[in-house]
Every structure is written in structure tokens, then in C-alpha cells.
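# generate coordinates for the sequence data below:
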Amino acid sequence: MQRLLGGLVGTVRPKEERVHMPAPVTDLGTALITGVTAGLVTLIAALPAILGAIVLLVLGWIIAGIVGGLIARGLRAIKVDAMADRAGVTAFLRRAQVKADAAGVIAGVAKWYIRLIFVLMAANAVGLTAVSTVVNQVLGFIPNLIVAVFILAAFSWLASLARNVVSGVSMPNAKTLGMLAYGATFGFGVIAAATQIGVAAPLVEVLFAGIVLGLALAFGLAFGLGGRDEAAQMWRGLRGSVREVASSPAPTPMERHGDGRPFERSEASLRR
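Alright, predicted model coming up:
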């Protein structure tokens, strides 16, 4: 009996006690105060950098305005606008709907380039990496864009010169050929400018093929419509010459007198 009771007592074991830890309870007011305090601490820590960025932006805008004004005055003093007029740059700007003159355009580009430099410095000061990356890419693109604009201006002048030279030649369809020369020259300028700013090579190849095809089509139409009468006259003359050669008798042996006049040899002289 004791053994039986001992076995029952040994088989029944007490359950392990579970300890329940109370979860920390935070009310809404405490959470708001904690968040606002953390935000203020972060703002106060970043306040010197923000103030420095604002100062950089203000200084950049002021310095860029002063430098841009000085550049515009200097360029106008050395008569850059007159040179731009002779080179065809002013006409190109007017076609591009740009109201400023050449000196104003150059000064404006320089002014905004300086401003972007200060924007980059301000972004680095506050740790805006994404803004710094974008501005840095824009600063690297602007010089290529300036070179591309100068290439377009130079080819615009060359195209105008080619059109004037070809149009002044005394030949049929001179004006049409002059326009073709202008389109070909300016088209090559567009291709060169696109290559300078890094446009994809396949797109440049398609553009070049389109320009060549357009010029060939325009030349064919100009010759077919404007030179139709000349081509018909040339064909009639060539056909008449062929008919004369085909219908003329066989030539007789010819000799010349002392003065160079030809005379026919008689059959008796030929027998001798």
C-alpha cells in the first residue's frame, strides 16, 4: 500500500510556475512629448548646418548677380553683339525665341553656373546627398551644352554663307540649291552638337540618315521639276546627233592643201 501511494505521489508532479511581467504602459501625452523633444534635439543639432546653407545660398545669389553683370558689361564693351550679328548668332537666337542678346545669354549662363555651385555647397553642408548628386551632374553637363550651342551657331553662320554663295551663282534653280546647301550644312551642325551633348549614337545615325535622305529627295524634286526642260533639250540634242551619225555616208579619204583646206582625192589618184 505504501509502495502504491509512493508511486502515485512520484508520478504526479507540480506544474511549473509561470511569471508574467507587466508590459510598459505609456500614455499618448508622454509619447508626444518624447517625439517632439527628439525632433527639437535633432533640429538644434542641425541648425548650424541649415544656417550655413542659407548663408551660402544668399551669398551665391548675390555673387552670381554681380559676376553676371560684369560679364555682360565686358562683353558689350568689346562689341561681342556686333560680332554675333556678323556671325549669324543673333539670328539663330531670334529663331530660337531667345529675347536676350549674345552678351546677355553668356552672362546668364555664367550667373546660373555660379548659383548652382553654391547650391551644391549648401546641399553638401546639410547632408542632402541626392540633391548634391543631381546638381553635380547638371554642372558637368553645362560645359558640353555651351560647346554644343557654339557649334550650332558656327554651323548656322556657315550654312548662311553656303546659301548665299550658291544662290548667287548664275544657274537654273540657284535658290533651291542654296536652300539645299543651307540644310545640309546646318544638319551636320545639329549632328555635331548632338554628339557633343552625349546623345545616343543610334539616334545620331538615324538623324544623319534622315538628313541625307531628305536632301537627296529635295535634290531629285528640284532637278525633276525645275530642270525638266533642260533635261528634255539635252536628250533631244543627243538623239539628233545619234541620228545624224547613223544616216551620214561613209567618209572619203581627205587631204589638205598647203593652207590647211581639205580636198577630196579622186578615184584616179586613188588607183595610182
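
# from now on I want contacts and neighbour counts done on CA atoms only, so please keep to that.
Fine.

# just the helices in the protein please.
In the chain, the helices defined using DSSP state H lie at 2-11, 28-77, 80-87, 89-95, 102-126, 129-167, 174-196, 201-226, 228-247, 267-271.

# what's the closest of those to Glu255?
helix 267-271 (11.8 Å; C-alpha to C-alpha).

# re earlier: can you put the helices of the chain in TSV and add distance to Glu255?
Putting the helices of the chain into TSV (distance: least, C-alpha to C-alpha, whole Å) gives the following:
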stretch	distance to Glu255
helix 2-11	153
helix 28-77	80
helix 80-87	65
helix 89-95	69
helix 102-126	76
helix 129-167	49
helix 174-196	48
helix 201-226	46
helix 228-247	22
helix 267-271	12
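
# could these go into CSV alongside distance to Met254 and mean neighbour count?
Below are the helices of the chain laid out as CSV (distance: least, C-alpha to C-alpha, whole Å; neighbours: other C-alpha atoms under 10 Å):
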stretch, distance to Met254, mean neighbour count
helix 2-11, 151, 9
helix 28-77, 79, 15
helix 80-87, 65, 16
helix 89-95, 68, 17
helix 102-126, 76, 20
helix 129-167, 48, 17
helix 174-196, 47, 20
helix 201-226, 44, 14
helix 228-247, 18, 11
helix 267-271, 11, 7
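
# and this one, so I can compare the two:
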Amino acid sequence: MVPIDMTLETLRTFLAAVAAFLPNVLLAIVIAIAGWLLAKAVRFTVVKGLRSINFHILTERARIDSFLQMGGTGADTTAVIGMLVYWLVIVAALILACNTLGLTYVTDLLSKIALFVPRVILAVVILAFGAYFALFIDGTVTLYGRNVGFDEAPVLGRLARYAVLLFVALIALDQLGIGGDIIRQSFLIILAGIVLALALAFGLGGRDWAAALLDRWWPQRKRNDRYGDD
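Predicted coordinates:
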């Protein structure tokens, strides 16, 4: 008789625990479904808003969309941002659902993901505007070089664009928390090496070209008038 009572008591305790836990499960399911619907609505709103301000044209001209397509994806940058926002809302909903169920470890893990996703979105936006600005710098430097009669203006424009792109990439990586001081120091070392190599090449192999360039930009008569004839 005693074993039967113990079994019934255990079953009664189990059913009471299930009855107390079941509302939390149902609430977590409702939160997850509501979060999924909200995520779809937010993604649609964000993508629609970005396209309304012609953000997709900016990323297309900055050649970021073509870079994504080279990676095998058919989505443009606007769609990628919309997808990131979608998953941000999904993760936020899962945090609420897991918190309702008392899953502390899962909640902490999802919270770290939720804090990282906005940084990814900001890094993508930085890359988009930075790449467009680099393209603008390329065109400006090239146009100015051609106007002053500089034959290597396109090369100088590309160098300026790549320098801006490298700087923007470093900002994006720093926003993501990748590399930190190591990447910044490596960038300074590479930049110093490039400047030194250009200076040596200019000094050793480009003296005649430099003299001709100085004569064209700063005629001998002006130099003589300023410093006097020897």
C-alpha cells in the first residue's frame, strides 16, 4: 500500500510541476510567434525605407552589391541589412521567450548575439558610405590631375580610393571588435612601408620626371624671380 501511495504522490507532484510550467511554455510560444511576425514586418519596413531613400543606388554605385554577387549571393546590401534587422528582432523575441522559461544560460548567450548584430549593421553601413566616398575621391583626384596636366592622374586616383577603402575597412573591423590594436599597428607599418617605397622609387628612378613636373608646375622663371639668379 505504501509503494502505491508514494507512486501517486510522485505522479501528483509531477503533474503539478507540469501544470505550473505549461503556462510559461505557452507564453514563450506566443512570444516567439509574435516576434517572428514582428521581425517580418520590421524587415519589410527597413528595406522599404532604405529603398525609398535610394540607399540601394548608393551601394550599387559603390560596387558593394557586385562584390556580394561575386560571393554567390543574389541579395544586395539593402536586403542584407534587412535580414540582419530581421534576425535581431528574432533573437530579441527568443531572449524574452527563454527568460520566461527560466533558461538563464541560453538567455545570456542570445543577449551577446543581440548586442553583436547592431554592430554588424553599423559596420555594413560604414562600408557602404565609405566605399561610395572612396569612389568620389577617386573621381575627384583623377579629374583634378587631368585638369593640371598630370598624366598619371588615374593611377593617383585609384591609390587614393584604395587608401580610403583600407581606412574604412579598418573602421568597420574596429566597430566589430576584430583585431584592435594589432590591425591598426599593421596598417601604420604597411602605410609607412608604402610611403618609403614610393619615396625611394621617386628619388632613384623619377628624378627626370620630377624635374619636368616641377618645371611644368613651377616654371624656372618664377623660381628665379623668387630666389634670384645664381
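
# about what we covered before: between the helices of the first structure, which gets nearest to Arg256 of the first structure?
Between Arg256 of the first structure and these, the tightest spacing by C-alpha to C-alpha is seen for helix 267-271, at 14.6 Å.

# against which helices or strands is that closest one packed?
If contacts are counted by 3 or more C-alpha pairs under 8 Å, 6 or more residues apart in numbering; DSSP states H and E, helix 267-271 of the first structure sits against no helix or strand.

# ok, the nearest residue to Thr77 of the second structure once chain neighbours are set aside - contacts?
Leaving aside its chain neighbours, Thr77 of the second structure sits nearest to Asp65 (5.9 Å; criterion: C-alpha to C-alpha, 6 or more residues apart in numbering). Counting by C-alpha atoms under 8 Å, 6 or more residues apart in numbering, Asp65 of the second structure makes contact with 59, 75-77.

# check Gly183 of the first structure too.
Counted by C-alpha under 8 Å, 6+ apart, Gly183 of the first structure has contacts 159, 215.

# try the one 10 residues further on
Counting by C-alpha under 8 Å, 6+ apart, Ala193 of the first structure makes contact with 147-149, 151-152.

# please look at Arg119 of the second structure and Asp174 and confirm they touch.
No - the pair Arg119 of the second structure / Asp174 is not scored as a contact, 9.9 Å apart, by C-alpha atoms under 8 Å.

# on that earlier part again, shared with the first structure, which of the contacts of Asp65 of the second structure?
For the contacts of Asp65 of the second structure, the subset whose aligned partners also touch in the first structure (both residues aligned by TM-score structural alignment, their matches' C-alpha atoms under 8 Å) is 59, 76-77.

# now, which of these sits nearest Leu50 of the second structure?
Thr77 (10.1 Å).

# so how far is Arg63 of the second structure from that closest one?
10 Å (C-alpha to C-alpha, to the nearest Å).

# what's the answer for Leu109 of the second structure, then?
Taking C-alpha to C-alpha, one finds Leu109 of the second structure at 35 Å from Arg63 of the second structure.

# what residue is smack in the middle of the first structure?
Ala194 (3.7 Å; C-alpha atoms, centre = their mean).

# how about the contacts made by the counterpart of Leu38 of the second structure in the first structure?
With TM-score structural alignment as the criterion, the equivalent of Leu38 of the second structure in the first structure is Ile63. Going by C-alpha under 8 Å, 6+ apart, Ile63 of the first structure touches Ile114.
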